[in-house]
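[1] Kindly return the folded structure for what I paste below:
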Amino acid sequence: MMGPAEPVPPRDEDPRIASALIHNGDGEYLLHLRDDVPGIREPGCWSLLGGAREPGDRSLEDTVRRELREEAGLDLPVLEPFAVTGALDDGSGHASVRVYAGRWDGDPARLPLTEGVMLRWFCPDDLDRLRMHPDTRDLVRRHATGRASVPSAAARHGAGAVRHIVGVHLYLEDPAGRVLLGLRHHDSAFAPSTWHFLAGHCEQESAVSCLVREAGEEAGLGIDPRDVEFVHALHQLPGPGRRPRLQLVFRARAWTGVPEVREPDKCLGWRWFDPAALPERVVPYTREAIAHVRAGRPYAEGGWE
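    Below is the predicted model of the structure:
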């Protein structure tokens, strides 16, 4: 009886790296922020999960499935070959990459990430703001264009609904009336080297739950949901072809802890500012929202003209 076939080593010209292009039902793509260290591919960049073929991998699909399990505890039921593209030189020469596409609709914050800094969902409109290899950016856009060419169920039935991104923001005043802002990292995907509210995007949770979670994760602050009150909403269209955003601002009447940097890849420091003397580099809608909150205006619009 013949034993199991030995893995067939790839030819020199064959891809020896496999990556996963993971998308969800909202048209977003899962990207992996790699460590910023020398000697690896795409250091400090947003990339796809994946890695190099190992001797025990019987195929590149085996490779990508192993990498997903090892790096993020992911096991997708369906992965389909999508494209072959290039890769950055990692010190051993240039290599091509076999990319597999698959769908997953979970929360990346709950995955047991073992490599890199974080996993996040991004819509294709966000890619120009990210530090990433051009081939990766092109791959995501190519896949998104192909998906857009297939009419959705809503489009087939004449519905015109557009999903909005919901952001939550913490308006926190100390006893002297100063407002807490954080200095975003210089490599941040959004507003680098700029002061901004403590903020985050709603996941599978309520806006207040998101605010409480982000306050603990980003600054080590404890906030009781009963001490949170809504103070302002900005309905924003960031630009042509971009997804609309509903920016919700909440005030916390009480909290525990002293603001500290818990996520240094996002924020470099927290400071209290006199609302009448904000620093020059403040996210424009943050400056606008502070003025609206102080004036007692609960709603504003931007970018819809």
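[2] all contacts plus neighbour counts: C-alpha atoms, from now on.
    Fine.
[3] top helix in this structure by residue count?
    helix 134-148 (DSSP state H).
[4] chain center to that helix, what's the gap?
    Chain-centre distance of helix 134-148: 17 Å, with Cα atoms, centre = their mean, to the nearest Å.
[5] can you check stretch 238-248 too?
    The answer for stretch 238-248 is 16 Å, by Cα atoms, centre = their mean.
[6] what's around Pro244, how many residues?
    By other Cα atoms under 10 Å, the residues close to Pro244 number 19.
[7] Quickly note the distance from the most centrally placed residue in the chain to Asp62.
    Of all residues in the chain, the one closest to the mean position by Cα atoms, centre = their mean is Arg120, 3.3 Å from it. Distance of Arg120 to Asp62, computed by Cα to Cα, to the nearest Å: 24 Å.
[8] now the other sequence, so there's something to compare against:
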Amino acid sequence: MRFEHDQRVRYRPLVHVMVLMHRDDGRVLLLRRTGKPYAAGLLAPPGGRLERDETMMGGALREVGAETGVRIAPRDLEFCHLLHHRDPRDGEGRLGVVFTAQRWSGEPANREPDRCSALVWADPARPPADCVPYTAAVLTQFCAGALASVHGWPATGGRA
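    Below you'll find the predicted structure:
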């Protein structure tokens, strides 16, 4: 039996990792983006792009440490949500892997003042109006207990 080769291009989205740091009062840490990155002036959790040869957990721990100065033990990082987001700038899909942490060592501080202007503790059940749109979507879905969601795609979920 002969199979025809599938001529479609393989999908290789960028992967972003995010960490929802939860305080005892249930609030999560959001950072106000500044400078030239996407969505400057808006709030997002600590996170960023996954680098080559880096695990999702390793990238999340690296990003939260670089941005806030805290250390999270790998055992204290828990997967909580997967977001398939379509970037409004270029229409490309991105995967957002979201983790949560309730324990860390150190006090969160702004370690990247060229990329962040403020740290804000917010109620995830009521995302601030000035969140990055996909951040608000993640917080809403997380509070609903959803493990996966899409954001920014047509109602049909993309191509038919």
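[9] Need the TM-score between these chains.
    Here the TM-score for the pair of chains, by TM-score structural alignment, normalised by the length of structure 2, is 0.85; 149 aligned residues with a Cα RMSD of 1.9 Å.
[10] Which stretch of structure 2 lines up against the helix or strand encompassing the residue nearest to the centre of structure 1?
    Here Arg120 of structure 1 sits within strand 118-122, counting by DSSP states H and E. On structure 2, no counterpart of strand 118-122 of structure 1 exists by TM-score structural alignment.
[11] Check stretch 188-202 of structure 1 too.
    Counting by TM-score structural alignment, stretch 188-202 of structure 1 sits on residues 36-50 of structure 2.
[12] And the helices in structure 1, which stretches?
    All helices of structure 1, identified by DSSP H, fall at 60-72, 134-148, 153-156, 207-219, 284-295.
[13] Quick one: closest of these to Ala176 of structure 1.
    helix 284-295 (14.3 Å; Cα to Cα).
[14] Now that closest one on structure 2. Mean distance?
    With mean Cα distance after the TM-score superposition for structure 1, helix 284-295 of structure 1 departs from structure 2 by a mean of 1.1 Å once superposed.
[15] which strands and helices sit next to that helix?
    Here helix 284-295 of structure 1 touches strand 228-236, going by 3 or more Cα pairs under 8 Å, 6 or more residues apart in numbering; DSSP states H and E.
[16] so where is the strand it packs on in structure 2?
    Against structure 2, strand 228-236 of structure 1 falls on residues 77-85 (TM-score structural alignment).
[17] ditto for stretch 248-267 of structure 1
    Stretch 248-267 of structure 1 corresponds to residues 97-116 in structure 2, going by TM-score structural alignment.
[18] end to end, how far does that stretch reach?
    In terms of Cα to Cα, the two terminal residues of stretch 97-116 of structure 2 are separated by 21 Å.
[19] Kindly report the same for stretch 66-77 of structure 2.
    16 Å.
[20] And the contacts of that stretch?
    With Cα atoms under 8 Å, 6 or more residues apart in numbering as the test, stretch 66-77 of structure 2 has contacts from 46-47, 57, 61, 64-65, 99-112.
[21] chain center to it: distance?
    The chain centroid and the centroid of stretch 66-77 of structure 2 are separated by 15 Å under Cα atoms, centre = their mean.
[22] Can you give me the buried ones in that stretch?
    Under the neighbour-count criterion of 16 or more other Cα atoms under 10 Å, stretch 66-77 of structure 2 has Ala66, Glu67, Thr68, Gly69, Val70, Arg71, Ile72, Leu77 buried.
[23] One more: stretch 100-113 of structure 2?
    Of all the residues in stretch 100-113 of structure 2, those buried under the rule 16+ other Cα under 10 Å are Thr100, Ala101, Arg103, Trp104, Pro108, Ala109, Asn110.
[24] Tell me the one of the residues you listed nearest Leu20 of structure 2?
    Thr100 (4.5 Å).
[25] quick one: contacts for the spatially closest residue to the closest one that is not a sequence neighbour?
    Counting by Cα to Cα, 6 or more residues apart in numbering, Thr100 of structure 2 lies nearest to Leu20, which is 4.5 Å off, once chain neighbours are set aside. By Cα under 8 Å, 6+ apart, the contact set of Leu20 of structure 2 is Val28, Leu29, Pro45, Pro46, Val98, Phe99, Thr100, Ala101.
[26] can the residues you listed go into JSON lines with extra columns for distance to Asp90 of structure 2?
    Output for the contacts of Leu20 of structure 2, formatted as JSON lines (distance: Cα to Cα, whole Å):
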{"residue": "Val28", "distance to Asp90 of structure 2": "29"}
{"residue": "Leu29", "distance to Asp90 of structure 2": "28"}
{"residue": "Pro45", "distance to Asp90 of structure 2": "22"}
{"residue": "Pro46", "distance to Asp90 of structure 2": "23"}
{"residue": "Val98", "distance to Asp90 of structure 2": "22"}
{"residue": "Phe99", "distance to Asp90 of structure 2": "26"}
{"residue": "Thr100", "distance to Asp90 of structure 2": "29"}
{"residue": "Ala101", "distance to Asp90 of structure 2": "31"}
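[27] tell me which of the residues you listed is nearest to Val15 of structure 2?
    Proximity of the contacts of Leu20 of structure 2 to Val15 of structure 2 (Cα to Cα) peaks at Val98, which lies at 10.6 Å.
[28] before we move on, the earlier item: of the helices of structure 1, which is nearest Val97 of structure 1?
    helix 60-72 (9.5 Å).
[29] and that closest one, which stretch of structure 2?
    Alignment of helix 60-72 of structure 1 against structure 2: no match, by TM-score structural alignment.
[30] could you say what helices and strands that helix packs with?
    Other helices and strands packing on helix 60-72 of structure 1, by 3+ Cα pairs under 8 Å, 6+ apart, are strand 17-23, strand 49-52, strand 96-103.
[31] let's see 10 Å
    Applying 3 or more Cα pairs under 10 Å, 6 or more residues apart in numbering; DSSP states H and E, we find helix 60-72 of structure 1 packed against strand 17-23, strand 49-52, strand 80-86, strand 96-103.
[32] ranges for the strands of structure 2?
    Secondary structure of structure 2 (DSSP state E): strands at 14-21, 28-33, 43-44, 47-49, 78-86, 93-101, 116-122, 148-151.
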